[in-house]
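Engineer: Here's a sequence, model it:
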Amino acid sequence: MRLDDLHCLVAICEHGQLSAAARALGSTQSALSKAMGRLEAEFGLPLLARAPRGVTPTAAGRRLLAHAQTVLLDCQALQASMAEQRAAVTGQLRIGVLPALTHTLLSPLIARFLPTRPMARFRFDSQLSAPLLDRLATGELDLAFLALPDVLPQGMAQQSLGPLAMCLVASADHPRLASLRSLADLAGERWALPTADLFLRQWLDAKLRAQSLPEARVAVESNASPASFASLLRHSDLLGLATLSMLRQAQGHGLVALDGPDFQWQHELGVVWRANAQGDSLTPLGREFRDEAIRWCVARTF
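Structural biologist: As a prediction, this is how the structure comes out:
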């Protein structure tokens, strides 16, 4: 039995005429007649009867029609399911990620993901949270791993992944390291910091204002990742900001976290993607990667 023959039966019963069914299927009356002949020969029963204005299904034809409609719907569902599965293991996923998460989150995730999806391709860009949100909004990225904003922009959805531990850092050879125990002790120090529009800098500025302390004496500032200051901090007496995870990596060699009650804090990390009232804009590949990231991060800290 051919699926095409079942399509022909359904079309004939819907239209009541071979000519109309043939036009709907883009076929010919002769082809439909042959299809009906094959079905009647296979089941040994007449399936169609002549009617004043065309044809109508017999009792056997009506029973076969009901089964044919179910079979064809199941075939459509199967095709859709397999197309979704194919999309989940192929295609390209464009990911934005905080520099601090490239080694601790994204690289291990992709390594776990690729063996079961050898046709998938990944492109990731490492930037700070604000530009990642901008690129996500314009459609340049599919999803982003970043520090969650206090207010999520409209048209986006988020899922928390846990806290990112941050700290104030200096060179292990800093000449005044032992005396830097409170924010007040830092008043005369010079800094290498993110620009004032980035949340790390804003956190430090707010801490200093809360204790009526003067603004940080910024010697070097940049909108790049705090990790980009690592070499500068290592070879100078400047203070800076870093993640605790960076200090455990090679780029944190020669740096230490300052030891003081106000020198460490946490900011919530998350994955963000575009969404609307109808649902998210992610492909099946994107949804699977997002969900795998959420599961993987449950028992981890950054």
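
Engineer: use CA for all of it now, contacts and neighbours both
Structural biologist: OK.

Engineer: Quick check: buried residues in the lengthiest strand in the chain?
Structural biologist: Counting by DSSP state E, the longest strand found in the chain is strand 156-171. Residues of strand 156-171 classed as buried: 156-158, 160-171 (neighbour count, 16 or more other Cα atoms under 10 Å).

Engineer: tell me which of these is nearest to residue 293?
Structural biologist: residue 161 (8.1 Å; Cα to Cα).

Engineer: Can you give me every residue that contacts that closest one?
Structural biologist: Under the criterion of Cα atoms under 8 Å, 6 or more residues apart in numbering, the contact list for residue 161 reads 268, 269, 270, 271, 294, 297, 298.

Engineer: Now for the nearest residue to it once chain neighbours are set aside: which residues touch it?
Structural biologist: Once flanking residues are discounted, residue 161 sits nearest to residue 270: 4.7 Å by Cα to Cα, 6 or more residues apart in numbering. If you count contacts by Cα under 8 Å, 6+ apart, residue 270 has them with 145, 146, 147, 148, 158, 159, 160, 161, 162.

Engineer: how many neighbours does the closest residue to the third one other than its chain neighbours have?
Structural biologist: Taking Cα to Cα, 6+ apart as the measure, residue 147 lies nearest to residue 269, with 4.5 Å between them; neighbours along the chain are not counted. Applying the criterion other Cα atoms under 10 Å, we find 23 residues in the vicinity of residue 269.

Engineer: Could you also give me the structure for this next sequence, so I can compare it with the first?
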Amino acid sequence: MALVYRPAAEELTMLDYINDITNFLAVASERSFTRAAAKRGVSQSALSHSVRSLESRLGVRLLTRTTRSVAMTEAGERLMRSITPRLAEIEAELAAVSEMSEKVAGTIRITAIDHVVDGVVWPRLEGLLHRYPELKIEIGSEYRLVDIVADRYDIGIRWGDQVEKDMVAVRMTADQPMAIVGSPSYLAEHGVPRTPQDLLRHNCITLRLASSGGLYAWELAHEGRPTEAKVTGQAIFTSVFPMLKAALSGHGLAFLTKDLVLPHVRAGRLKQVMAEWCPSFPGLHAYYTSRRHPTRALTTVIDALREPVADGDVAAQ
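Structural biologist: Now for the predicted structure:
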């Protein structure tokens, strides 16, 4: 289906045209006018008008709207596929020109998991805001594997085995050991598990995966042999902080990164079990697309993420 440009009664500037396309891409990415409007910092009505104006000028419907959802039409899918990399190229060229300035300025958007933001990312970056008043850092806490190009993030932060091969990746931490933990009261009442089969008889605090919607199977290993434990339990969450809180309250066993539980283990609020079955995950990596020219702001943020904080950064030790 060919996309034909049909001028409106009042000719718009190219900047207006690009703005409408960018608004469309935001709605297409978020599958929601409400979320896209918040992301773009405009009203929902203004965003809807912008997209309708673009559809009118092109002479095709780009989005199918219902009361509950937004989906792309065939024309919308084509426009998104063709325009997204071209806008990325424009941004890269603008960034290259901006790099000629000595200023560390602009907005760097980062996506990471909540406890990684809290324990690793923010401690390394907060000092930059005092040092560079014209730098802005926006951090999104998401558990799904984000496409940083499509969702217009500058940096993604994930475990090493989750980083795509075409990305430029910088290691932030050493490999991260995992731990199975429970409260002393829970273990006193239900016993201490010794094997993955024992876990199936326990009340386990589970994680609902944002990507598939299924429950996370605990990835264990013994003497180099990996195995999965498809545990179940009464409490199911979509992030790790409530899982930790539930374990501390005696509601079951949790499988969490050791840096998150170690202070509570040392204080006696939690006990680690089955340590010989708990593997280490590849360390955290900050990554960005190899197709863009790194700005001075991006380089500054990456350099800060690469350096471990002197005290308290357990994950990097």
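
Engineer: what's the TM-score here?
Structural biologist: TM-score for the superposed pair, counting by TM-score structural alignment, normalised by the length of the first structure: 0.58. Supporting figures: 211 aligned residues with a Cα RMSD of 3.7 Å.

Engineer: Can you classify residue 262 of the first structure by secondary structure?
Structural biologist: coil (DSSP: H, G, I helix; E, B strand; the rest coil).

Engineer: Count the residues that sit near the counterpart of it in the second structure.
Structural biologist: Residue 262 of the first structure maps onto residue 276 in the second structure, with residues paired by TM-score structural alignment. Using other Cα under 10 Å, residue 276 of the second structure has 13 neighbouring residues.

Engineer: who's in contact with residue 276 of the second structure?
Structural biologist: Per Cα under 8 Å, 6+ apart, neighbours of residue 276 of the second structure: 221, 222.

Engineer: Let's see that with 7 Å instead.
Structural biologist: Residue 276 of the second structure makes contacts with residue 222, as judged by Cα atoms under 7 Å, 6 or more residues apart in numbering.

Engineer: swap in residue 233 of the second structure?
Structural biologist: By Cα under 7 Å, 6+ apart, the neighbours of residue 233 of the second structure are 203, 204, 205, 206.

Engineer: picking that back up, would you tell me what the next helix or strand after the longest strand of the first structure is?
Structural biologist: Next in sequence after strand 156-171 of the first structure, counting helices and strands by DSSP states H and E, comes strand 190-194.

Engineer: relative to strand 156-171, how tilted is that following strand?
Structural biologist: 160 degrees (axes from the mean of the first three to the mean of the last three Cα atoms, to 10 degrees).

Engineer: so where is strand 190-194 of the first structure in the second structure?
Structural biologist: Strand 190-194 of the first structure covers residues 203-207 of the second structure once aligned (TM-score structural alignment).

Engineer: Tell me which of the contacts of residue 270 of the first structure persist in the second structure.
Structural biologist: For these, the aligned pairs still in contact in the second structure (both residues aligned by TM-score structural alignment, their matches' Cα atoms under 8 Å) are 145, 146, 147, 148, 158, 159, 160, 161.

Engineer: Please convert the residues you listed to TSV, extending it with distance to residue 243 of the first structure.
Structural biologist: Output for these, formatted as TSV (distance: Cα to Cα, whole Å):
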residue	distance to residue 243 of the first structure
145	15
146	13
147	12
148	16
158	22
159	21
160	18
161	16
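
Engineer: how about the strands in the first structure?
Structural biologist: Using DSSP E, the strands of the first structure run over 48-51, 54-57, 90-97, 119-126, 143-147, 156-171, 190-194, 217-222, 240-243, 255-257, 264-276, 279-280.

Engineer: could you measure the residue nearest to residue 48 of the first structure when sequence neighbours are not counted against residue 40 of the first structure, distance?
Structural biologist: Distances taken as Cα to Cα, 6+ apart place residue 57 nearest to residue 48 of the first structure, at 4.4 Å, with adjacent residues excluded. Going from residue 57 of the first structure to residue 40 of the first structure by Cα to Cα, to the nearest Å gives 12 Å.

Engineer: So the two - more neighbours on which side?
Structural biologist: More neighbours surround residue 57 than the other of residue 57 of the first structure and residue 40, with 21 against 16 (other Cα under 10 Å).

Engineer: Trace that one over to the second structure, please.
Structural biologist: Checking with TM-score structural alignment, residue 57 of the first structure has no match.

Engineer: thinking again about what came up before, now render the contacts of residue 270 of the first structure as TSV, adding distance to residue 6 of the first structure.
Structural biologist: Conversion of these to TSV gives the following (distance: Cα to Cα, whole Å):
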residue	distance to residue 6 of the first structure
145	49
146	52
147	55
148	54
158	46
159	46
160	50
161	50
162	54
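
Engineer: Among those, which pair sits farthest apart?
Structural biologist: 158 and 162 (12.2 Å).

Engineer: Going by residue numbers, what spans are helices in the second structure?
Structural biologist: 14-30, 33-40, 44-58, 74-98, 114-116, 122-131, 184-190, 196-199, 240-248, 258-266, 296-306 (DSSP state H).

Engineer: export these to TSV and tack on distance to residue 142 of the second structure?
Structural biologist: Output for the helices of the second structure, formatted as TSV (distance: least, Cα to Cα, whole Å):
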stretch	distance to residue 142 of the second structure
helix 14-30	13
helix 33-40	14
helix 44-58	23
helix 74-98	22
helix 114-116	7
helix 122-131	15
helix 184-190	30
helix 196-199	28
helix 240-248	12
helix 258-266	18
helix 296-306	18
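
Engineer: Relative to residue 106 of the second structure, which of the ones you listed is closest?
Structural biologist: Nearest to residue 106 of the second structure, of all these, is helix 296-306, at 6.8 Å by Cα to Cα.
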